[in-house]
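Chemist: Next comes the sequence, and after it the predicted model I'd like to discuss.
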Amino acid sequence: MNSLDLPKAPAETRIVVAMSGGVDSSVTAALLKAEGYDVVGITLQLYDGGATPKRAGACCAGQDIADARRTAEILGIPHYVLDYEDKFRQSVINPFAESYLAGETPIPCVACNQTVKFRDLLATARDLGADALATGHYIESRLNGAHRSLYRPADLDRDQSYFLYATTQEQIDFLRFPLGRLTKPETREIAARFDLGVASKPDSQDICFVAKGRYSDVIAKLKPDAGAPGDLVHVDGRHLGEHAGIVNFTIGQRRGLGLASGEPLYVVAINARTRTVTVGPREALATRRLALRDVNWLGGEPLHEAAARERSLFVKIRSTRPPAPARLGLGGGEVFVELAAGEEGVSPGQACVFYDGEGAGVEVLGGGVIARTEPVSAASRAA
């Protein structure tokens, strides 16, 4: 058994490394190469860098491909660039636009990992005779009985488990995450030690295909009718005016409403069918119960059994928040999560990720997409 829990000696073990051109995936390749593995680097071209201008903090652009190629040259490993633009558009960009127009707040990075990277790239890795696919994600993978399980990493500031909850058991068994026990400063130190040019390269941020960070510009280009006007209404039933398209709003939004009001107002609901945007005071954003769809359960017992006994767990509904206590349940044929403490501004389309605890090293139990939220009633708030 080698360091990746694979049966062959490193020299006889082929590992495909997904190389984005950043410091994390570059160090992943360097560490595995130094251990003697047969490393093959693959970089995915996901979108037209000319159509989507390069900006600070973006990923997957032309410069990133050049950086990945240069790293592979330094390490002396073969490197391939695969054109996945069509796959990326069909599996990530188009569903992102559809979800946004449905009044949701989708997370395309989850879809990208779920489809393009861990479905399509994983299949390519197998075609190349790889024994595993390694990435630079900050998440840990360990043997847990007959299979592998996912765990929060040592560096909680870099925890990427929120974006990887949809990884299936079959994929987890084939994937490896060598950076799971490292901190980001340690990763940069290793990059410098290997004389990699990306040692001080800034981290990628935001969504790679969203130029200038404006979702509405991308949606308007893909869906020209996205700007259809609709009504702005208050939760108390008052008609406040018209808006220029639901694409310009997200749940919890306060700025840019175009309303003159004596009280702070927030977007509390979006009805895509009627193109109605409902606003209200901050307390109208409060929720405790989340109905989920497309649940990927990685716990040991079957999902329906865990939900039927209302299993206690921890959940994250935002990537930047720590896990919070919750209860898993079943109701009306749906899986739901009951939050121990209320939360504000939760939008359909966001992810709700399950954990078996709240600190470093706790197991990731899967998660699902938030289908809808139930507002906290005035009575329960008063109570």
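Modeler: Yep, it's here. Residues are numbered from 1 along each chain as shown.
Chemist: okay, CA-based contacts and neighbour counts for the rest of this
Modeler: Will do.
Chemist: Near the closest residue to Arg275 other than its chain neighbours, how many other residues are there?
Modeler: Computed as Cα to Cα, 6 or more residues apart in numbering, the closest residue to Arg275 that is not its neighbour in sequence is Gly230, at 4.9 Å. Other residues lying near Gly230 total 18 when counted by other Cα atoms under 10 Å.
Chemist: so which strand or helix has Tyr100?
Modeler: Element membership for Tyr100, per DSSP states H and E: helix 94-101.
Chemist: how about that helix: buried residues?
Modeler: Residues Asn94, Phe96, Ala97, Ser99, Tyr100, Leu101 are the ones in helix 94-101 that count as buried (16 or more other Cα atoms under 10 Å).
Chemist: OK, contacts around Thr168?
Modeler: Asn296, Leu298 (Cα atoms under 8 Å, 6 or more residues apart in numbering).
Chemist: Now do the SS call for Glu283.
Modeler: helix (DSSP: H, G, I helix; E, B strand; the rest coil).
Chemist: if you skip the residues just before and after it, what's nearest to it?
Modeler: In space, Glu283 is closest to Glu344, 7.9 Å off (Cα to Cα, 6+ apart).
Chemist: Likewise for Ala244?
Modeler: In space, Ala244 is closest to Pro229, 4.5 Å off (Cα to Cα, 6+ apart).
Chemist: need the contact list for the one you found.
Modeler: Glu242, His243, Ala244, Gly245, Ile246, Arg275.
Chemist: 10 Å - rerun?
Modeler: Going by Cα atoms under 10 Å, 6 or more residues apart in numbering, Pro229 touches Glu242, His243, Ala244, Gly245, Ile246, Arg275, Thr276.
Chemist: what are the ranges of the helices in the chain?
Modeler: Assigned by DSSP state H, the helices in the chain fall at 23-34, 62-75, 85-88, 94-101, 108-112, 122-127, 169-174, 184-193, 215-222, 303-308, 378-382.
Chemist: Turn those helices into CSV, including distance to Leu133.
Modeler: Converted to CSV, those look like this (distance: least, Cα to Cα, whole Å):
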stretch, distance to Leu133
helix 23-34, 11
helix 62-75, 16
helix 85-88, 19
helix 94-101, 26
helix 108-112, 16
helix 122-127, 7
helix 169-174, 6
helix 184-193, 19
helix 215-222, 31
helix 303-308, 27
helix 378-382, 49
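Chemist: try this one side by side with the last:
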Amino acid sequence: MRVVAAMSGGVDSAVAAARMLDAGHEVVGVHLALSQSAATLRESARGCCTIEDAGDARRVADVLGIPFYVWDMASRFREDVVEDFVAEYAAGRTPNPCLRCNEKIKFAALLDKALALGFDAVATGHYAQVVERADGGRELHRAVDSGKDQSYVLGVLDADQLARAFFPLGDTTKPQIREEARERGFYVANKPDSHDICFIADGDTRGWLTSRLGEQPGEIVDADSGEVVGAHAGAYSYTVGQRRGLGLDRSTLDGAPRYVVGVDTRANRVTIGTADLLGVNAIRGDHARWCGPPPEGVVAVGAQVRAHGEEVPAQAWADGDDVQVRLSSRLRGVAPGQSVVLYEGTRVVGSATIAQSWLDR
């Protein structure tokens, strides 16, 4: 099988490419250039798309003896991920750019280009497992290493994309991957993991958004009293469930912690309240993506709303283009724009973008 190995320049994608080669596939390494002004050194860019990273990926490809290319997808990334990120926050939602990148870039733009060039599949260094059923169908499952499991951010893959995806690291822990990289003589064996949002170099999301949307002074209002208790520079930079960075004068409150319970970017208003106002047990999601056939009727699932959040037992059903989810217990800080990913055991059933959440009594 002819396989494109997406090589970010990190240790995970390096070992993934090596394992695909060991499995007997014809492998070509590809690094995605996603930034039109990539910083030269990781110290000034904490993501996975720097010039330094491209060089690291090339060195691994040289060790493996495989062809290596850099594919420029900066324009597509800017439109589908970066601009979408800004638009979502501007609308008062909290997006996950990693899911959008997997959906729009790695398993749409990259996979489409690979297929057009005659390749059969794409392999990445994500921590997840693909299980082949007896009928030849494929299922997406959680990784063995629960601390590194990335099945949540892969929940946007549909059955056709999953049929052409390989995740060679899903049965291995991260320490084992680093040891394997050292044994293979990879320079990146001890390279730190990328973190935070790759296109926000300093990790300051609020400052980054402000530089693009400008300051928009507005009020912070208490949900119980309706009184104005503070001010903000832009409602777009707040998210439901947020506690830190509110800048409130605690002496004017009753001493109980306050959280963001509502963001209204049209009125440019942030509403805060006590923790009891955060709990929800009902979710409506749109933009449904199924890793196989949609469920028929009401099904028992586990629901997860953050990349490293807890999985909560739930019931879910398809409702036209939407997904309805009823949680068995209340969950705090469920924000519009986040993704809810549904599981059956370790298997990913599908995902949806959270449009609405509420307490269904």
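Modeler: Perfect, I can see it now. Being a predicted model, the structure only gives us computed values, none of them experimental.
Chemist: of all the buried residues of helix 94-101 of the first structure, which comes closest to Leu303 of the first structure?
Modeler: Nearest to Leu303 of the first structure among these: Ser99, at 25.7 Å, using Cα to Cα.
Chemist: What lines up with that closest one in the second structure?
Modeler: Alignment note (TM-score structural alignment): Ser99 of the first structure maps to Glu88 of the second structure.
Chemist: Its match against Gly337, yeah?
Modeler: Yes - contact criterion Cα atoms under 10 Å: Glu88 of the second structure and Gly337 qualify, at 7.1 Å.
Chemist: I figured Phe314 of the first structure hits Leu328, correct?
Modeler: Yes - Phe314 of the first structure is within contact range of Leu328, at 9.4 Å (criterion: Cα under 10 Å).
Chemist: Now do the shared contacts for the two.
Modeler: With Cα under 10 Å, 6+ apart as the test, Phe314 of the first structure and Leu328 both reach Val337, Leu339, Phe354.
Chemist: Can you tell me what the last one aligns to in the second structure?
Modeler: The one in question is Phe354 of the first structure. Using TM-score structural alignment, Phe354 of the first structure pairs with Leu342 in the second structure.
Chemist: Name the nearest residue to that match, ignoring sequence neighbours.
Modeler: Ala303 (4.8 Å).
Chemist: hmm, who's touching stretch 253-273 of the first structure?
Modeler: For stretch 253-273 of the first structure, with Cα under 10 Å, 6+ apart as the criterion, the contacting residues are 100-104, 230, 232-235, 240-243, 245-252, 276-286, 344-348, 373, 375.
Chemist: Type out the PyMOL command that picks the buried ones from those.
Modeler: Buried subset of the contacts of stretch 253-273 of the first structure, written as a PyMOL selection, criterion 16+ other Cα under 10 Å:
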select buried, resi 100+101+102+103+104+230+232+233+234+235+240+243+245+246+247+248+249+250+251+252+276+277+278+279+280+282+283+284+285+286+344+345+346+347+348+373+375
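Chemist: Narrow the contacts of stretch 253-273 of the first structure to those in strands?
Modeler: 230, 232-234, 240-243, 276-280, 286, 344, 373, 375 (DSSP state E).
Chemist: Name the nearest residue to Cys109 of the first structure, ignoring sequence neighbours.
Modeler: Of all residues not flanking Cys109 of the first structure in the chain, Phe163 sits nearest, at 6.4 Å (Cα to Cα, 6+ apart).
Chemist: Then Gly214 of the second structure?
Modeler: Gly234 (7.9 Å).
Chemist: contacting residues for the aligned residue in the first structure for that neighbour?
Modeler: The alignment partner of Gly234 of the second structure in the first structure, by TM-score structural alignment, is Gly245. Shown in contact with Gly245 of the first structure (Cα under 10 Å, 6+ apart): 101, 216, 220, 225-231, 272, 275-277.
Chemist: Reformat the buried residues of helix 94-101 of the first structure into a markdown table and put distance to Ala66 of the first structure next to each item.
Modeler: Shown next, in a markdown table, are the buried residues of helix 94-101 of the first structure (distance: Cα to Cα, whole Å):
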| residue | distance to Ala66 of the first structure |
| --- | --- |
| Asn94 | 27 |
| Phe96 | 27 |
| Ala97 | 29 |
| Ser99 | 33 |
| Tyr100 | 32 |
| Leu101 | 35 |
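Chemist: Need the counterpart of the residue nearest to Ala244 of the first structure in the second structure.
Modeler: Per TM-score structural alignment, Pro229 of the first structure is aligned with Pro217.
Chemist: Val39 of the first structure: which of the shared contacts of Phe314 and Leu328 of the first structure is nearest?
Modeler: After measuring these against Val39 of the first structure - Cα to Cα - the closest member comes out as Phe354, at 32.9 Å.
Chemist: where's the aligned partner of Val27 of the first structure in the second structure relative to Ala181 of the second structure, distance?
Modeler: For Val27 of the first structure, the aligned residue in the second structure is Val15 (criterion: TM-score structural alignment). As judged by Cα to Cα, to the nearest Å, Val15 of the second structure and Ala181 of the second structure stand 6 Å apart.
Chemist: where exactly do the strands run in the stretch 251-361 of the second structure?
Modeler: Secondary structure of the stretch 251-361 of the second structure (DSSP state E, counting those that start in this stretch): strands at 259-264, 269-273, 280-290, 299-304, 312-319, 322-331, 339-344, 347-358.
Chemist: quick one: Trp317 of the second structure and Trp290 touch, right?
Modeler: No - here Trp317 of the second structure lies out of contact with Trp290, judged by Cα under 10 Å, at a distance of 11.8 Å.
Chemist: ok, back up a step: between the contacts of Gly245 of the first structure, which sits nearest His137 of the first structure?
Modeler: Distances from His137 of the first structure to the contacts of Gly245 of the first structure, taken by Cα to Cα, are shortest for Ser216, at 28.5 Å.
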